[in-house]
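>>> Got a sequence here, can you model it:
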Amino acid sequence: MQPLPLLSGADPTRALDAIFVNAPLRDYGQRPRTNDYTLPVLGMAYIATYSQRAGFNVAVLDAEAHGLGIVETAELVNAARPRWAAMNLLAPTYEMSARIAAHLAPDIALMVGGHHAKAMPDRILADPRMANLRTLVLGEGELRVAALLEDEQRRRELPGVLWRDPLLGTRAAGIPSGKPNPQMLGPDINALPYVNRAFLPQDPYQAAPTETDRRLARNRGTDLLKNAARTGHREANIVGSRGCPYNCTFCGAAVSANPDLSIRVRSPENIIGELDQLHAEYGVTAFRFVDDLFLGAGRVIDEQMAAFTQNRIGERYVWDATGRINVLNRLSDSELDRLVQNGLREVALGIESGSDRILKAMDKRIDAEMTERVAHRLVKHGIGVKGYFILGFPGESHDDIEATVRHIRNLWALADNSPGDIRASVFEFRPYPGTPIWTTLTDAGHSPDALLAYGDVDLTSDGADETMRQRDEFNFSVDIQFGDVPLARVRSTLATLTREQHQRNQATQGAAA
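This is a model prediction of the structure:
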């Protein structure tokens, strides 16, 4: 057979059973991408790995990572002639996915899943561009996708699988015979194989040394950290859990939006096994936990850190993770010291706003004072903080947005004389179907079509140019003013804060040089 260009993980000597397609954020056939790196599609790689272990020849085509256009993506799939093309549907990229689907050869069956498929299945089933859609999989797909690759007719017996009846044009659904197997909807994540990184074109990757690496080398002084300060780490992304117990109103992972999803945490032994495998196979020494729960529950933190200490993880690796401010607020200084000793490099925190009124509307269960206290304690212990912020949230006033600007600058000031740094990453609010705030907005009269009209935001007129280079995948908007603050001011504030963060980064790099 011919080589399969840009298709990751497939055996080129065998016919393809499926290509898993990650749609580009934009049609890069019209404008080249500016990001040097985009997050890997770990969920898609988990499904591809499981299918591969079940004996199927599958590939991942990450059109975003490769900067592909709509037509080019479809042509690559058509040329490879798989039995199935499978897509992970997300609201900001749905239009890209639908346009790719419309270009696919009619003899290639289409399978879809993802947050958007779960939130709006009937809308997707009715989309004429999805004419060859044969299965829509709700929720976690490893076991059901492998079953469908074995025999499409199994869709009639699988839970959480939908399709369009070809005669009636109505929704059809699988009806399990007997008692449904709960593993079909929520597999045992400790029993799943480790992700085959051959499916991920950008993970693991070689990271350049950062100011955080240099700070750690000065403050912790191990050979690992000193080497990383000179050459950077080999890094990989990893998932430690599935599900989130919180209900942030803007988040697709909100517990109220996923009542079918059981919250599961991988065992420490299972996680450490993957860390060691990635180190042995790829030389990885830095890991990023991208799930919601790794530092989001006290019991989980205690269990994982006991195992990390026993296995001397902090002597061998560094790692970053997302964290919950209210949970970290309850940790003692000795518990923070244990995180440091076990290799914690940076925590990503959903700070979101400096206004307590907006934080309450978001159901964040924190306030600005708690955020400052937690961030200050973390950086004093030498742990970096990456704070995420949202501007333009529904109901946000001019005073609220000013409170957020002050909050970010206060956090920067806390880091100025501390061993750890604080970085701010600021976004314009955009609604996602299936989230609590989506229901609030549609109940208030907003049209779903208008809420789904995602488009690019060009911030260069506000003086943001090179400062926005690595944010190409985040600058999306539905172009609706949801609060009291005009969008022009929301965007100019976002650009100002991003530019100030970029200047801080440049200043610390210059000082280190």
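
>>> going forward, measure contacts and count neighbours with C-alpha atoms only.
Will do.

>>> I'd assumed Ala172 was in a strand, is it?
Yes. Counting by DSSP: H, G, I helix; E, B strand; the rest coil, Ala172 is part of a strand.

>>> That one and Arg154, how far apart?
Ala172 is 13 Å from Arg154, where distance means C-alpha to C-alpha, to the nearest Å.

>>> residues touching the closest residue to Ser353 other than its chain neighbours, list them.
Excluding the flanking residues, the one nearest Ser353 by C-alpha to C-alpha, 6 or more residues apart in numbering is Thr404, at 5.1 Å. By C-alpha atoms under 8 Å, 6 or more residues apart in numbering, the contact set of Thr404 is Ser353, Gly354, Ser355.

>>> Taking those, please make a PyMOL selection of just the buried ones.
To isolate the buried ones among the contacts of Thr404 in PyMOL, judged by 16 or more other C-alpha atoms under 10 Å, type:
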select buried, resi 353+354+355
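
>>> which residue sits farthest out from the middle of the chain?
Relative to the mean C-alpha coordinate of the chain, counting by C-alpha atoms, centre = their mean, the farthest residue is Leu167 (38.0 Å).

>>> secondary structure class for it?
Under three-state DSSP, Leu167 comes out as coil.

>>> go on, Leu39?
With three-state DSSP as the basis, Leu39 sits in coil.

>>> count of residues packed around it?
By the criterion of other C-alpha atoms under 10 Å, Leu39 has 13 neighbours.

>>> how about this one, so we can line them up?
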Amino acid sequence: MSFRTANGQDRILLIELSPSTPNLGRFLVMPRFGLLAIASILSEKTRFRVKLLFEPYTGPITPESVAAENPRYVMLNGLTTTSEENGTFVDRFRELTRGTVPIITGGEHASMFPESARRYSDFIFAHEGDEGILSLLEALEQRDPLTRDSLLSRVHGLHYRGPDGEWKFNTGVARIKEIDYRYDLSVVEGAEQASKRFRTACMPVQTSRGCTYCCSFCSWLTLYGKSGYYVRPIDDVIHDIVHTVEYTGIHDFIVTDNLFAGDPAYAEELAFRLKRAFEGRETKPRLTVLMRADQFTDGPGALSDRLIRMLAEAGMANVSLGLESISSTSLLQMNKKADLPMYYLASERLRKHGVGMLATFVAGFDGDRCEDVVNISEFSDRLGLFTSQVYARSITTGTVDDLMNGQRILTGALDRYRNGHGVWFMPAQMLPSELQYAIFESCFRFHKKGGASRKLALRAFQSIWAGMRPHYEALQRIEREILVPEGIYRESVTGGYMLASKVLNALYTDEERYGNFQTRCARIFLEAEPARRTSPVPALQANAVSMA
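Reported below is the predicted structural model:
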């Protein structure tokens, strides 16, 4: 597809800024696959000069340096944790360019919180943008305003301003069933031989999109806009892995699928082809994949020993199991059809084939008590995991959890703390700050045991906790000043605090009182921010409070 250029502007810059508050992803030097895919599509299918700027590769990205490149368009990733950085960046960039360069955003934050992304965007893509980005650029290159607006109105999933200046959204989401892109890492500044500069360098790769399940908390339906599970052409997957190894020297891959090997026949062909692609090579790719425990049991959809062995031989080095909880009540609430015996069986089969295991847990569902969350560390150790990652229930926009429990959200929590680790809702069987503490206490207890790899993860979690401290203190203040005095939480006969759902629901149905409640919470979150620079950060100790 060809596009005309004007005033010598023929460059598109795609930018990924780093979040100011650490999260686990920050300790891996890895660009996000969405921007890589879009940059590669633009490089192949347009005549624009395309450059992707990834801050860990390039060093600090400033509005001045970007403006100096005289781009025709700027595209930003849409992570919630970087929304404040994106806003500050774009404000200054617009000053320098007098608002003449369109800002296009997409990704998780843009899809789930488009009203927030409007601050720093001219055009916002919800859901998949592989095909829509080409349609958008075609529309923007039109000289005639009527033609331009007509074409804009046909781009699925696009938020944009109409001729009257009001924001519009094109509904009618269309899933991409034939995923069509191949990485072109030459457009990523600093990617060449990146493995020589970064010890923790890895690369995302995608083999499928979507999932065949619908857990109550999962955001994949919101991100894609519609159900469906679609696989990429195996030739394209092999290309991305081989190209990455040859161009960057990186051999470690994070497979970004919501559900790897959801199509066993596809997975078998992929394993066969991938193993053959690296026959005779000294180094092989190492893949970390996200899977479910029931894929390694004896039920429907479970993988055979033969297939697990083939995948391991092809490079599946680690499986990240989405275990979510050790509470049967919470698993039921999540619509997660699993139990602890299933988890043990899955770990035995993976260990049999020499595949490493890590696991993710989502804490704060209604079956979780404080001690249950902390005890995830002991369960993870028994399971033989090399790392255990406990995240906070988030009540994500558009999920079943949001529909049923949206009133529990604590409004005003700053975006920088919405990094998976931050608690910004009201759990049933403990105070929000207790859940926040328990999440990190579990991670600390687990990673204090074991060898060097756990110690590295421990330092990462300690750094994250240090960055989270203002948020933790804000939660405690909200509890002292609002939640406990106003009866939203009440002390139980066993000594802990329990959510008084009837009190909260009565508050929620009173629009004026609930609005006041939200305003007060938001003010406290904001007022806690000066502590980021002035308050010492105490180290959590396992015996700091009783978790029994």
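
>>> Quick TM-score on the pair, please.
Here the TM-score for the pair of chains, by TM-score structural alignment, normalised by the length of the first structure, is 0.72; 428 aligned residues with a C-alpha RMSD of 3.7 Å.

>>> counterpart of stretch 350-368 of the first structure in the second structure, which residues?
Matched against the second structure by TM-score structural alignment, stretch 350-368 of the first structure falls on residues 322-340.

>>> start to end distance for stretch 414-426 of the second structure?
End residues of stretch 414-426 of the second structure are separated by 16 Å (C-alpha to C-alpha).

>>> In that stretch, which residues are buried?
Quick answer for stretch 414-426 of the second structure (16+ other C-alpha under 10 Å): Leu414, Asp415, Arg416, Tyr417, Arg418, Asn419, His421, Gly422, Val423, Trp424, Phe425, Met426.

>>> centre of the chain versus it, how much separation?
12 Å (C-alpha atoms, centre = their mean, to the nearest Å).

>>> ok, and what's touching that stretch?
The contact list for stretch 414-426 of the second structure (C-alpha under 8 Å, 6+ apart) reads 19-21, 23, 80-84, 390-395, 408-411, 413, 432-433, 435-436, 439, 468, 471, 499, 525-526.

>>> What's the PyMOL line that selects buried ones from those?
Here is the PyMOL command that picks out the buried ones among these, judged by 16+ other C-alpha under 10 Å:
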select buried, resi 19+21+23+80+81+82+83+84+390+391+392+393+394+395+408+409+410+411+413+432+433+435+436+439+468+471+499+525+526
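
>>> Restricted to helices, list the contacts of stretch 414-426 of the second structure.
Mapping the contacts of stretch 414-426 of the second structure onto helices (DSSP state H) picks out Ser83, Glu84, Pro432, Ser433, Leu435, Gln436, Ile439, Met468, His471, Phe525, Leu526.

>>> Adding distance to Thr509 of the second structure, write these out as CSV.
What follows is these, written out as CSV (distance: C-alpha to C-alpha, whole Å):
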residue, distance to Thr509 of the second structure
Ser83, 31
Glu84, 31
Pro432, 22
Ser433, 25
Leu435, 26
Gln436, 27
Ile439, 31
Met468, 32
His471, 27
Phe525, 23
Leu526, 25
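
>>> and of the residues you listed, the nearest to Glu491 of the second structure?
Proximity of those to Glu491 of the second structure (C-alpha to C-alpha) peaks at Pro432, which lies at 13.9 Å.

>>> Pretty sure the closest one sits against Leu475.
Yes. Contact status for Pro432 of the second structure versus Leu475: in contact at 6.5 Å, counting by C-alpha atoms under 8 Å.

>>> How many residues are close by the residue lying closest to Gln202 of the first structure once chain neighbours are set aside?
Once flanking residues are discounted, Gln202 of the first structure sits nearest to Pro40: 6.6 Å by C-alpha to C-alpha, 6+ apart. Neighbours of Pro40 of the first structure under the rule other C-alpha under 10 Å: 22.

>>> now do Arg123 of the first structure
The tally of other residues near Arg123 of the first structure (other C-alpha under 10 Å) stands at 10.

>>> would you list every one of the helices in the stretch 351-500 of the first structure?
For the stretch 351-500 of the first structure, applying DSSP state H, counting those that start in this stretch gives helices covering 356-361, 368-380, 398-416, 436-443, 448-451, 487-512.

>>> Run through the neighbouring helices and strands of the longest one.
Applying 3 or more C-alpha pairs under 8 Å, 6 or more residues apart in numbering; DSSP states H and E, we find helix 487-512 of the first structure packed against helix 211-219, strand 422-428.

>>> Mind doing that once more with 6 Å?
Judged by 3 or more C-alpha pairs under 6 Å, 6 or more residues apart in numbering; DSSP states H and E, helix 487-512 of the first structure is in contact with no other helix or strand.

>>> how far out from the middle of the chain is that helix?
23 Å.

>>> so it versus helix 398-416, what angle?
Put simply, helix 487-512 of the first structure runs at 10 degrees to helix 398-416, going by axes from the mean of the first three to the mean of the last three C-alpha atoms, to 10 degrees.

>>> okay, the angle between helix 487-512 of the first structure and strand 422-428?
Using the same axes, to 10 degrees: helix 487-512 of the first structure against strand 422-428 is 160 degrees.

>>> For the alignment partner in the first structure of Lys168 of the second structure, give me its contacts.
With TM-score structural alignment as the criterion, Lys168 of the second structure lines up with Arg171 in the first structure. Arg171 of the first structure is in contact with Trp163, Arg164, counting by C-alpha atoms under 6 Å, 6 or more residues apart in numbering.

>>> gap between Arg171 of the first structure and Ala54 of the first structure?
Look at Arg171 of the first structure and Ala54 of the first structure: by C-alpha to C-alpha, they are 29 Å apart.

>>> that older thread, mind telling me the two of the buried residues of stretch 414-426 of the second structure farthest from one another?
Arg416 and Met426 (19.0 Å).

>>> contacting residues around the spatially most central residue of the second structure?
In the second structure, the residue lying closest to the centroid (C-alpha atoms, centre = their mean) is Glu108, at 7.0 Å. Contact analysis of Glu108 of the second structure by C-alpha under 6 Å, 6+ apart lists Gly78, Leu79.
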